[in-house]
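> Give me the fold of what follows.
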Amino acid sequence: MKIPVLLSLVALIHPWAIVQASPIHEQSEDQTVKSQAFTVPLTRDPRFKHNTLLQIQKIHRRYGVSRIGTLPIKDVHPDLEYYGTVSVGTPAQPINFNLDTKFMDNAIANGLVSKPVVSVFMPSIRQNGGVGGEYRFGEIDSSKYRGDLVYVPVTKKGYWQVAVQGIVVGGKDLGVSSQGIIDTGTTLILVSDAVANLVHQQIPGAIKHREYGWMVPCSIKKNLADKISFRMGGQLFDVAVADLAYEEMRKGGPNCFSGVQGGMSKLWILGDVFIKNNYCVFEQSERPRIGMAPLRY
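Predicted coordinates:
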């Protein structure tokens, strides 16, 4: 049984391992690379089905440590490509993993974008059916937000991590603060269990399911007046309470999974529930920062 498994593993890894991350090509003196910006539209997949229950269960699950070890990293090519060597199987077979540099690192280094920014417009289904979302590389679309961008410095490189100075729900300051990550790859807003409790105490009808986390009445989708706000850079950035009714627990049922869940410790994550209310600009400069402003529809 071991042989087919190992062969399948090699078949999966081999094509990926030999790809050049940023191959160096010789250019003649008259060749130039022009800086520009480009846009990647976000198209909503009508076949996509949420699995919020599974996501919440993952948040609350804890995994033990199986093994702790080291992984040597070797520079094997004079460009930006690195490999880490590991051994898999019995007897051990060495495999090289490609630890690629990020796309924007290469784009900025090669002058392919006019500005070192990625801007994100991720509209909500509630507002306009989720139509017209986009990532912009190298430019900012001022028609997608209201007012001016407020820039908040990144507090720790490696993540788009900023200081969240407070949370206000329905006008009440909860008196909490933490470090937080603005993350397009996370669906919900994730905070500590204690903060999740404080947030939902301000939402009438909110209940905590012992297995599935926080629920809110689906009827709050009609509440367009109240906000949950996050203070960053001295400015409040709003999320409509209506957007906390993320998905029905049962079709046609009274309760919805909340867009705010606990399970985190010291580091919060402001995911798509936040970004669907606020235009975000990730500036990858010498002093990285994030610009934010309310979305304009």
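
> hey, let's count contacts and neighbours off CA atoms from now on
Will do.

> how much space between the closest residue to G233 other than its chain neighbours and Y63?
The shortest distance from G233 to any residue other than its chain neighbours is 5.3 Å, reached at V152 (C-alpha to C-alpha, 6 or more residues apart in numbering). Applying C-alpha to C-alpha, to the nearest Å, the value for V152 to Y63 is 34 Å.

> how about this one, so we can line them up?
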Amino acid sequence: MKGLLVVLVCLQLAQGAVRISLRKGESIRDKMRAAGVLGDYLRHIKFDPVKKYQPSKGSVVREPITNHLDSSYFGEISIGEPPQKFSVLFDTGSSNLWVPSVDCKSPACFNHAKFKANDSATFTPGGQSYTVSYGSGAVTIVLGSDTLRIQSITVTNQEFGLSEDEPTQPFYFADFDGILGLAYPSLAVGGTATPLEGMLEQNQLAEPIFSFYFSRQPTYEYGGELILGGIDPGLFQGDLVWAPVTQEFYWQVALEQFAIGQSVTGWCSQGCQAIVDTGTFLLTMPQDYLESILEALGAQETSYGYAVDCNGIQDMPALTFVFGGVQLPLSPSAYVLNSNGYCTLGIEVTYLPSPDGQPLWILGNVFLKEYYTAFDMANNRVGFALSV
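The predicted structure follows:
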């Protein structure tokens, strides 16, 4: 049966799935460090570390899991008629599409492509204004509708946001212009239709599934691929391990166990949750366990992260996640970031538990570079397989 599934998927990919090449820009964190503004920024946001995890109220929708300081995998879309091109972060941790507006006066909009509504023959203004709060700041958007194109995919009358105000740091340093959310409709600001809903309703996907491949050695020209409408078995080894979605909000699944080296921690004995988020670069973990993992990995907290000895990386233990009864190890070479000889853990803290009270992890690009990931909308499940 598994062999048949692979054959069918290959046929689906050939008949209509769309590949979007992802580019890898320089980390925003590295850009801000070079500009001399990173230290002050990090000190500032630490004043209120749980702000990004507060629940939504009114017209404010909070996306708690995007780490824009490191998120730098992006691809190209166009909006309008004639098409206006934008680079966007394809984000499974949010559900809205937004790009900068020509009316945006924030410095963050000056060096990015801006949508010119008057130049599009198919634009329809919406008028509603919303604030979307990310961990790194709030973006004010005004809704409108227009034609969305992603290569051969065309969605007419797609609702999207036009940003009128963006925080200078860190958005000014981002290589991408906007964000295209790929999470569930329940997360969308204002209850607007998501891009994926538009693709499904207008029969633009070969199958109700999409998948990500992130290269372990990305370049600006090629950082990986997003495949809309299928999966590519040529990009992973063995079979996909499927985990059912536990809450149709983010792509959230149950984490059954977590081990450091050969030692199962027991941290998930009463259950853990993991959000799979392509808009987060780092691996985030429950705050209660931070001290234990820093001790086990020999890391020291600094103003720029949790530092480790670059010469000792090969002796550090693997971090192993268990989904669907299958162990998915993360080697130290994957979770340690080496920036010009300065090594830090690709780990930060998740300050609050998941909505059901269980410890919450977020699997960002540090994890996803190692594991090809498929998002099955028809069966509400996420699949993992070791990337090639």
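
> TM-score for these two?
Here the superposed chains carry a TM-score of 0.68, computed using TM-score structural alignment, normalised by the length of the first structure; 234 aligned residues with a C-alpha RMSD of 3.3 Å.

> the more surrounded of V152 and Y63 of the first structure?
Each of V152 of the first structure and Y63 had its neighbours counted (other C-alpha atoms under 10 Å), and the higher figure belongs to V152 (19 against 6).

> need the contact list for the equivalent of the more buried one over in the second structure.
In the second structure, the residue paired with V152 of the first structure is A243, using TM-score structural alignment. Under the criterion of C-alpha atoms under 8 Å, 6 or more residues apart in numbering, the neighbours of A243 of the second structure are 253-254, 323-324, 381-383.

> Show the buried residues in these.
For the contacts of A243 of the second structure, burial is judged from neighbour counts taken by 16 or more other C-alpha atoms under 10 Å, and it is met by 253-254, 323, 381-383.

> Please identify which pair of the residues you listed lies farthest apart.
Using C-alpha to C-alpha, the pair of those lying farthest apart is A254 and G383, separated by 12.4 Å.

> Do a quick rundown of the helices in the stretch 51-200 of the second structure.
Here the stretch 51-200 of the second structure has its helices, by DSSP state H, counting those that start in this stretch, at 107-110, 168-171, 195-201.

> can you redo the ones you listed as a markdown table with distance to C310 of the second structure?
Below are the helices of the stretch 51-200 of the second structure laid out as a markdown table (distance: least, C-alpha to C-alpha, whole Å):
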| stretch | distance to C310 of the second structure |
| --- | --- |
| helix 107-110 | 35 |
| helix 168-171 | 28 |
| helix 195-201 | 42 |
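
> and for stretch 281-298 of the second structure, what are the contacting residues?
Surrounding stretch 281-298 of the second structure, the residues in contact under the criterion C-alpha under 8 Å, 6+ apart are 66-68, 70-71, 260, 267, 300, 306, 308, 316-317, 335, 346-353, 359-367.

> if you set the cut-off to 7 Å instead, what comes out?
Where contact means C-alpha atoms under 7 Å, 6 or more residues apart in numbering, the residues beyond stretch 281-298 of the second structure that reach it are 67, 70-71, 308, 316, 346-351, 359-367.

> now stretch 173-182 of the first structure
Applying C-alpha under 7 Å, 6+ apart, the set of residues contacting stretch 173-182 of the first structure from outside is 159-168, 266-271.

> one more time with 10 Å, if that's ok
154-156, 159-168, 189-192, 194-195, 198-199, 202, 228-232, 265-272, 274-275, 280, 282, 290 (C-alpha atoms under 10 Å, 6 or more residues apart in numbering).

> Give me the subset of these lying in strands.
Secondary structure defined by DSSP state E assigns 161-164, 166-168, 189-192, 228-232, 267-270, 280, 282, 290 of the contacts of stretch 173-182 of the first structure to strands.

> coming back round to it: give me the mean distance between the helix or strand in which the residue nearest to G233 of the first structure is found and the second structure.
Per DSSP states H and E: V152 of the first structure is located in strand 150-153. Between strand 150-153 of the first structure and its aligned partner residues in the second structure, the average distance after superposition works out to 0.6 Å, using mean C-alpha distance after the TM-score superposition for the first structure.

> Stretch 171-178 of the second structure maps to which residues in the first structure?
Against the first structure, there is no aligned range for stretch 171-178 of the second structure (TM-score structural alignment).

> Quick one: end-to-end distance for that stretch.
Between the start and the finish of stretch 171-178 of the second structure there is a gap of 9 Å, counting by C-alpha to C-alpha.

> and if you look at stretch 194-209 of the second structure?
Start-to-end span of stretch 194-209 of the second structure (C-alpha to C-alpha) is 15 Å.

> Quick check: what element follows the helix or strand containing L8 of the second structure along the chain?
Assigned by DSSP H and E, L8 of the second structure belongs to helix 2-15. Sequence order places strand 18-24 as the next helix or strand after helix 2-15 of the second structure, per DSSP H and E.

> okay, that next one sits on what stretch of the first structure?
Across the first structure, the stretch matching strand 18-24 of the second structure (TM-score structural alignment) is residues 38-44.

> Residues in contact with the matching stretch: which ones?
In this structure, residues lying in contact with stretch 38-44 of the first structure by C-alpha under 10 Å, 6+ apart are 112-114, 118-123, 125, 129-139.

> if I pick the nearest residue to T192 of the second structure once chain neighbours are set aside, what's in contact with it?
What sits nearest to T192 of the second structure in space, not counting adjacent residues and going by C-alpha to C-alpha, 6+ apart, is E159, at 6.6 Å. The contact partners of E159 of the second structure, by C-alpha under 10 Å, 6+ apart, come to 96-98, 123-126, 143-148, 192-195, 198.

> Separate out the buried members of the residues you listed.
Neighbour counting by 16+ other C-alpha under 10 Å classes 96-98, 123-124, 143-148, 192-195, 198 among the contacts of E159 of the second structure as buried.

> still on that earlier bit, redo the buried ones among the contacts of A243 of the second structure as JSON lines? Include distance to F86 of the second structure.
JSON lines is the format used below for these (distance: C-alpha to C-alpha, whole Å):
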{"residue": "V253", "distance to F86 of the second structure": "31"}
{"residue": "A254", "distance to F86 of the second structure": "35"}
{"residue": "F323", "distance to F86 of the second structure": "36"}
{"residue": "R381", "distance to F86 of the second structure": "30"}
{"residue": "V382", "distance to F86 of the second structure": "28"}
{"residue": "G383", "distance to F86 of the second structure": "29"}
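
> and which of those residues is nearest I77 of the second structure?
Sorting those by distance to I77 of the second structure puts V382 at the head of the list, at 24.6 Å, by C-alpha to C-alpha.

> In the stretch 51-200 of the first structure, what residue spans correspond to strands?
Assignment of strands within the stretch 51-200 of the first structure using DSSP state E, counting those that start in this stretch yields the ranges 73-75, 82-88, 93-99, 117-121, 133-137, 150-153, 161-164, 166-169, 172-173, 178-182, 189-192.
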